[in-house]
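Trainee: The sequence and its predicted three-dimensional model are supplied below.
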Amino acid sequence: MLKLMLQSLRNRLTSVLLTLTVIAVAVALFIGVELVRSQAKQSFANTISGTDLVVGARSGNINLLLYSVFRLGNATNNIGWDTYERLSNTRGIAWTIPLSLGDSHRGYRVLGTNQAYFDHYRFGKKQALTLAQGERFDHLFEVVLGAEVAQKLGYQLGDKLALAHGAGGSTSFSLHDDMPFTVVGILAPTGTPVDRTLHVSLEAIEAIHVGWQGGVRTHGVKVDQVKQMDLTPNTITAFLVGLESKFQLLGVQRAINTYRGEPLSAVLPGMALAELWTLLSQAEKALAIVAAFVVAVGLTGMLTTLLASLNERRREMAILRAMGAGPRHIFLLLWAEAALLALVGTLLGYLLAQAVILALAPLALAHYGLVLSLDLPSGTILWMMLGVQLAGSAAGLIPAWRAYRHTLADGLTQRL
């Protein structure tokens, strides 16, 4: 029976290949949507770990999370340095990490911070930042690069670079080229926005903006003069908070949200991410529905092909009957062909989806900051593949039943 089925499929190679292509593309689309959705969630969730609160100027939870953690968008306002210092001493707060954003370098964001960033920032499963090369910044004009920045731009320890004013694109005409930075460290890859960030001190951010006003350089200042100035920042963009105890979370959050000095927002990273996924859930459902319809179209195409070829194969079926094959053998032959096509098409679709993910991973990382990787199929994907197999097998029952009902005389009779 298996040999006969394979020979039959080989004789109809063109239609079989077309059927497999339709099923494979449909399955690949569905799997691709699910992989991108799940890995995008995982990539976002792995960006920050062990941080209890993210504090910034009063704004929406999602906006605050996006610009402070994921380096997407810009802050609605800054926070006064005196406010930051006062809140850092709030009862229950164990540590804080100040963040100052706004500058860039060849399309990558620059982050001004202090040593607490390297001490307390965690990603993934509470993994600490580690240096692949060099050391932390210790002097004014030193910079520590994320892994992707160093790799893509080809920087090595000791290289010089100039920061650009504003979070511009890959090209900027407002350079702080009078105060170059020296690369002193390169962080190990994290798979998070840290890889696409240049890290400098808060004092360095203040230093490069001396002599600037409204985004325009008003007068030049020598490096030696800047080093003699008080470079304590006036404002920062946001700060991260770690608490002594989780039981103090709501109390500290309420104290920050009701702070009278200036309007602030303190958000829980996990809740902000959940809010983001809720916002995107409709788009996810729409993509899943479209992918499901494509799979249905693929299975319908397979059924149509089988039914269309059935009339051409009626004499083949009759000859098999004449050689001793019973109706049950004919039924099993056609049903097994449909089941095999569904199985092979599903497996090819899975391999195609993995190949596309592998090819698009560098582009997704470079343009959207999403880490896409090959992985074992999740429960959702396995259930979907099983569903396609069952649906394909069920679709094969229709042509198999029609062949079963055809009589020997009907197959051998010439119809003019």
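Mentor: Nice, thanks for sending it over.
Trainee: Please count neighbours and contacts with C-alpha atoms only from this point.
Mentor: OK.
Trainee: And the longest strand seen in the chain, what's buried?
Mentor: As assigned by DSSP state E, the longest strand anywhere in the chain is strand 93-105. Residues of strand 93-105 classed as buried: 93, 95-105 (neighbour count, 16 or more other Cα atoms under 10 Å).
Trainee: next one: stretch 124-134
Mentor: For stretch 124-134, by 16+ other Cα under 10 Å, it's 124, 129, 131, 133.
Trainee: So what touches it?
Mentor: Contact partners of stretch 124-134, identified using Cα atoms under 8 Å, 6 or more residues apart in numbering, comprise 45-50, 118-123, 157, 184-188, 190.
Trainee: Take those and keep only those in strands.
Mentor: 122-123, 184-187.
Trainee: and the longest strand of the chain, what other elements does it pack with?
Mentor: If you count contacts as 3 or more Cα pairs under 8 Å, 6 or more residues apart in numbering; DSSP states H and E, strand 93-105 packs onto strand 108-113, helix 116-120, strand 235-236, strand 238-243.
Trainee: Got another one to weigh against that:
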Amino acid sequence: MMLMLSMAARSAWNRRFNLLLMLLAIAMSVAMLLGVERIRHAVRASFAQSVSGTDLVVGARTSPIQLMLYTVFHLGGATNNMRWDSVERLARHPAVAWTIPLSLGDSHRGFPVLATTASYFTHYRYGDRRALELAQGRIFPSLFDAVLGAEVASRLGYRVGDRIVLSHGDSGDSGDSGDDGPHADPAGDHDHADKPFVVSGILARTGTPVDRTVHIGLDAMQAIHLGWEGGAPLPGLAILPEQVRKFDLTPHSVTGVLVGLKLRSQVFAVQREIAEDPHEPLTAALPGVALDDLWRVIGVAERAMLLVSALVVVVGLAGLASSILAALGERRRELAILRAVGARPRDLLAMLALEGLVVMAAGALLGLLLLSTLAAGLGPYLEATYGVALQAAWPTPGEWPLLVAAVAAGFCVSLLPGWRAYRLSLADGLMPTT
């Protein structure tokens, strides 16, 4: 048997270029299988951690999923707003450590505008409890200042100091104001063109909906709607930017509130109190639970990713089988000589099956090394750009079954040419061919 293995090793060395191509094909298939599995889990973790460190999300009575969609992902709109006195009452609750009021409804060239307070930049967390960071500028040094998410600034080409105009409602690409900047466009009928904003800061990329959001102060949101009624400005009533400070800029209502508690163990008690609030019908959603429910609705893409990677592995195994079968035709004389020196058919079957197992195991190991190299090189870029943390790590408990299954499948595929070699006769390999 040792002699046969030595001969098989020499045979493999003579076919080293074909085997190298086989190894690369298997390595890329395995790397894609494990890579997609890791990206799948990373995408789900990133989705679930779009907001972290927040114990409750509170808004007007609605479903928890709908509440999460418009407060965290800024999609859709609230059917009702939450009164400001409820926000103040919630902030005074003895179990509440901090609150972040959020108000939506306006947009800028298709991007949502989020009105909030300085507590948003202090307490908002995403991912593994990471805080928001400024890439440039400052946070609301004056009333009509805006802080842009990284994607807004990148796609629209904004820099600190540029002037922008907000639009009332989700009005798509409304253009910018200003007659002194590179982004000037005609203002629409529902633009707040009389009160332009100055970009005071740009946030570092997070890979969350924060990147696609324009942030302004709650008082600024109130200021730009002075003199508006029913979603349109009142005719003949114009309030200049320098006059808005004469008015009370306290909001009457907000879209929702992010709540952090002093003790997380009190979350269910506070949630029940909010649901039973006699002053206003409210919903308090647990972010983790609501996001899991939402993922079950949109998670079909996750399963599709795994299916695609499995198909890639199947294609790789088919290539392995075809390569071994093609090589078998060239090795018929070699196998016949082994038979002539005493090798039994089952010895040939075992040799070829073992060869396939070794090639598959080596390809899987090479694929794991390839994935780790790609993760080390592209991981920081993926996390900074898409918020997906792809790390170079040893296979997780969930990945080992996939790795073992791929190697086992390769071993089973190698049995096909082994069985064919088992059935080849001695005379078939030694007979001269024309």
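Mentor: Yep, that arrived. None of the values given here were measured: they were computed from a predicted structure.
Trainee: Redo the buried residues of strand 93-105 of structure 1 as CSV? Include distance to residue 153 of structure 1.
Mentor: Below are those laid out as CSV (distance: Cα to Cα, whole Å):
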residue, distance to residue 153 of structure 1
93, 38
95, 33
96, 31
97, 27
98, 27
99, 24
100, 23
101, 21
102, 20
103, 17
104, 13
105, 10
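Trainee: What separation do you get for the residue lying closest to residue 241 of structure 1 once chain neighbours are set aside and residue 54 of structure 1?
Mentor: In space, and not counting its chain neighbours, residue 241 of structure 1 is closest to residue 96: 4.6 Å by Cα to Cα, 6 or more residues apart in numbering. Computed as Cα to Cα, to the nearest Å, the residue 96 of structure 1 to residue 54 of structure 1 distance reads 10 Å.
Trainee: Pull up the overlap in contacts between the two.
Mentor: 239-241.
Trainee: So which of the residues you listed is the closest to residue 203 of structure 1?
Mentor: The closest of those to residue 203 of structure 1 turns out to be residue 239 (Cα to Cα; 15.8 Å).
Trainee: Tell me the residue in structure 2 aligned with the closest one.
Mentor: Mapped onto structure 2 by TM-score structural alignment, residue 239 of structure 1 lines up with residue 257.
Trainee: what residues are up against the nearest residue to its match once chain neighbours are set aside?
Mentor: Distances taken as Cα to Cα, 6+ apart put residue 101 closest to residue 257 of structure 2, at 4.4 Å, once the chain neighbours are dropped. Going by Cα under 8 Å, 6+ apart, residue 101 of structure 2 touches 87, 116-117, 120, 254-258.
Trainee: Could you rerun that using 7 Å?
Mentor: 116-117, 254, 256-258 (Cα atoms under 7 Å, 6 or more residues apart in numbering).
Trainee: what about residue 380 of structure 1, which SS state?
Mentor: Secondary structure assignment for residue 380 of structure 1 (DSSP: H, G, I helix; E, B strand; the rest coil): helix.
Trainee: so how far is residue 155 of structure 1 from the equivalent of residue 201 of structure 2 over in structure 1?
Mentor: In structure 1, the residue matched to residue 201 of structure 2 (TM-score structural alignment) is residue 185. Using Cα to Cα, one gets 10 Å for the distance from residue 185 of structure 1 to residue 155 of structure 1.
Trainee: okay, and the common contacts of the two?
Mentor: By Cα under 7 Å, 6+ apart, no residue touches both residue 185 of structure 1 and residue 155.
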